[in-house]
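Engineer: Predicted model and sequence follow; I will ask about them next.
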Amino acid sequence: MIEVYSWPTPNGHKVHIMLEECGLPYRVIPVDISSGAQFEHKFLSISPNNKIPALIDPAGPDNKPISLFESGAILLYLAGKTGKFLPSDTAGKYEVLQWLMFQIGAVGPMLGQTHHFRIYAPEKIKYAIDRYSSEAQRLYKVMNTRLAGSTYLGGSHYSIADIAVFPWLRSWKNQGVELSDYPHLKGWFDEISARPAVLRGLGVMSEQHKPLTDEKARENLFGEKQYRRH
């Protein structure tokens, strides 16, 4: 059975949703990133960047165990393992992959910084808030324009590109965005929100989600501990 080391964050949800969509049996090992569990030696041995999620599949390629970190790599691995949510034809595959890379290189990092400076930063820096809020709005516009002419981000079929992007947009209010301003994106978002596998994936560890309020949690997530060698 696949083991997933994770926590209920957008990157964690990407993998939970993919596993549910693929119908693969899996077991979740919670990694409480607010308590510093991501710095424990066992977790670092499979995720050297001390970030969730990470995955161990005992029945990997050639039926040998494989260990993976980085949610984008995990989505690609699971798509390859099951033959689902990534087209087999070359043109279709790269159409999906460019939007997966868009999530990895733009949506995740930029919306993450938007969350940080709008909500979590100990001091409110207007320049940073304006910069990242504007970038969030720009990215939403890019996706809205794409979906004006395409059923899904990667083309005519639901794919790992949609699975990767969707969890990051659930906090649109925190990003200084009004989703109704992007009608094509909102229609896509509402459709994906209703998928049974998506609902199951979002439910994984949902009871463990908690607001970031104490200083110890802030230190574990944003403090100097991030920059020490482990």
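Structural biologist: That came through, no problem.
Engineer: Please count neighbours and contacts with C-alpha atoms only from this point.
Structural biologist: Will do.
Engineer: Show me what the lengthiest helix in the chain is packed up against.
Structural biologist: Longest helix of the chain, by residue count under DSSP state H: helix 126-148. Helix 126-148 is packed against helix 108-115, helix 183-193, with contacts defined by 3 or more Cα pairs under 8 Å, 6 or more residues apart in numbering; DSSP states H and E.
Engineer: how does it look with 10 Å?
Structural biologist: Secondary-structure packing of helix 126-148 (3 or more Cα pairs under 10 Å, 6 or more residues apart in numbering; DSSP states H and E): helix 90-102, helix 108-115, helix 160-169, helix 183-193.
Engineer: so which of the ones you listed comes closest to Lys141?
Structural biologist: Nearest to Lys141 among these is helix 183-193; the distance by Cα to Cα comes to 8.5 Å.
Engineer: And the next helix or strand past that closest one?
Structural biologist: helix 196-203 (DSSP states H and E).
Engineer: Got another one to weigh against that:
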Amino acid sequence: MIDLHYWPTPNGHKVTMFLEEAGLPYRIHPVNIGAGDQFKPDFLQIAPNNRMPAIVDHEPAGGGAPVSLFESGAILLYLAEKTGRFIPADIRGRAEVLQWLFWQMGGLGPMLGQNHHFTQYAPEKVPYAIDRYVNETNRLYGVLDRRLADRAFVAGPDYSIADMACYPWIVPYEKQGQNLDEHPNLKRWFAAIQARPGTQAAYAKGPEVNPNLGQTMSEEAKKVMFGQTAANTKR
């Protein structure tokens, strides 16, 4: 059994997508990031960066003590290696998946996250910041579109953890100021993943865990999420 500490955000969806695709048994422990659950001592024991998702695998390969992990990319790689699924066994195929997984973790996620912040949540509109991140989002969409011109999925012919990592960040494309019609290869890929039963089951968890999903974030929640420093982070 896997304990999943989760809230329905792009990084949270990555992990439920894998778990649903692989059919692994798991229990969701909600981490309400707007209420500050990410600062609770028990959660910080497994996620010292006070970010979700995090997992505890009570049945790791080879037995022994439970394994806990934070960081969504590390979790996807761990689960792929645990199950032998969604990552190729050969060195070249594995390298293709890993480079795109790290591309998402180092580029797509952080840049689109800043897009979300400045276009949706910032207390004042900063035109330079909005233009900077909306344009960078468009550039990254273009990278994916070109990559997908001659292959079904990001790392090749087969669905992999690279696709699971990227897809949730494309879901809110309209809020990011993007038009999928401008990226036909990306649009085709997006529709294919959206139609997968595993994706649909994963996204169905969102409103179950957070009935207020999609509603405007309160000012108090914004203070909790965006006002963190080393000195004021709750412990």
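Structural biologist: Arrived safely, thanks for sending. All figures in this text were calculated on a predicted structure; none of them were measured in a lab.
Engineer: so what number do they get for TM-score?
Structural biologist: Overlay of the two chains. TM-score (TM-score structural alignment, normalised by the length of the first structure): 0.97; 230 aligned residues with a Cα RMSD of 1.2 Å.
Engineer: thinking again about what came up before, so the longest helix of the first structure versus helix 90-102, what angle?
Structural biologist: 160 degrees (axes from the mean of the first three to the mean of the last three Cα atoms, to 10 degrees).
Engineer: can you tell me the mean distance of helix 126-148 of the first structure from the second structure after alignment?
Structural biologist: For helix 126-148 of the first structure, the mean deviation from the second structure after alignment is 0.3 Å (mean Cα distance after the TM-score superposition for the first structure).
Engineer: For that helix, could you pull out the residues that count as buried?
Structural biologist: 129, 132-137, 139-141, 143-144, 146-147 (16 or more other Cα atoms under 10 Å).
Engineer: do you know how far the residue lying farthest from the centre of the second structure is from Ile46 of the second structure?
Structural biologist: Residue farthest from the centre of the second structure, counting by Cα atoms, centre = their mean, is Gly64 at 28.4 Å. Distance, Gly64 of the second structure to Ile46 of the second structure, by Cα to Cα, to the nearest Å: 17 Å.
Engineer: again with Asp57 of the second structure
Structural biologist: 11 Å.
Engineer: now Asn138 of the second structure
Structural biologist: For Asn138 of the second structure relative to Ile46 of the second structure (Cα to Cα), the value is 35 Å.
Engineer: and Leu24 of the second structure, what pairs with it in the first structure?
Structural biologist: Using TM-score structural alignment, the partner of Leu24 of the second structure in the first structure is Leu24.
Engineer: which non-adjacent residue is nearest its match?
Structural biologist: Ile2 (7.9 Å; Cα to Cα, 6 or more residues apart in numbering).
Engineer: show me what contacts the one you found?
Structural biologist: 19, 24-28, 55-60, 65-66 (Cα atoms under 10 Å, 6 or more residues apart in numbering).
Engineer: which of these does the second structure keep?
Structural biologist: Contacts from the contacts of Ile2 of the first structure that recur in the second structure, judged by both residues aligned by TM-score structural alignment, their matches' Cα atoms under 10 Å, are 19, 24-28, 55-60, 65-66.
Engineer: got the buried residues for stretch 83-103 of the first structure?
Structural biologist: Buried, per 16+ other Cα under 10 Å, within stretch 83-103 of the first structure: 84-87, 93, 95-97, 99-100, 102-103.
Engineer: distance between that stretch and the chain's centre?
Structural biologist: Offset of stretch 83-103 of the first structure from its chain centre (Cα atoms, centre = their mean, to the nearest Å): 17 Å.
Engineer: neighbouring contacts of it?
Structural biologist: Counting by Cα under 10 Å, 6+ apart, residues outside stretch 83-103 of the first structure touching it are 18, 21-22, 72, 75-80, 104-111, 139, 143, 152-166, 168.
Engineer: just to revisit the earlier point, same list, the helices and strands packed on helix 126-148 of the first structure, but as a markdown table with distance to Pro8 of the first structure please.
Structural biologist: A markdown table is the format used below for these (distance: least, Cα to Cα, whole Å):
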| stretch | distance to Pro8 of the first structure |
| --- | --- |
| helix 90-102 | 20 |
| helix 108-115 | 15 |
| helix 160-169 | 10 |
| helix 183-193 | 16 |
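Engineer: just so I know, which of the ones you listed lies nearest Ala217 of the first structure?
Structural biologist: Ala217 of the first structure lies closest, by Cα to Cα, to one member of these: helix 108-115, at 15.7 Å.
Engineer: Who are the packing partners of the closest one?
Structural biologist: helix 10-22, helix 126-148, helix 160-169.
Engineer: and the angle from the shortest one to helix 10-22?
Structural biologist: When you say that, I think you mean helix 160-169 of the first structure. Using the same axes, to 10 degrees: helix 160-169 of the first structure against helix 10-22 is 140 degrees.
Engineer: between helix 160-169 of the first structure and helix 183-193, how big is the angle?
Structural biologist: Going by the same axes, to 10 degrees, helix 160-169 of the first structure makes 100 degrees with helix 183-193.
Engineer: how close does helix 160-169 of the first structure sit to the second structure?
Structural biologist: Relative to the second structure, helix 160-169 of the first structure is 0.4 Å off (mean Cα distance after the TM-score superposition for the first structure).
Engineer: now that helix, how far from the centre of its chain.
Structural biologist: Relative to its parent chain, helix 160-169 of the first structure has a centroid offset of 7 Å by Cα atoms, centre = their mean.
Engineer: and the longest helix of the first structure, which stretch of the second structure?
Structural biologist: Under TM-score structural alignment, the match for helix 126-148 of the first structure is residues 127-149.
Engineer: can you list the residues that contact that stretch?
Structural biologist: 100, 103-104, 107-120, 126, 153-156, 166, 170, 173, 175-180, 182-189.
Engineer: about what we covered before: residues touching the residue farthest from the centre of the second structure, list them.
Structural biologist: With Cα under 10 Å, 6+ apart, Gly64 of the second structure has these contacts: His58.
Engineer: so how far is His58 of the second structure from it?
Structural biologist: 9 Å.
Engineer: Near Tyr6 of the second structure, how many other residues are there?
Structural biologist: Neighbour count for Tyr6 of the second structure, taken as other Cα atoms under 10 Å: 27.
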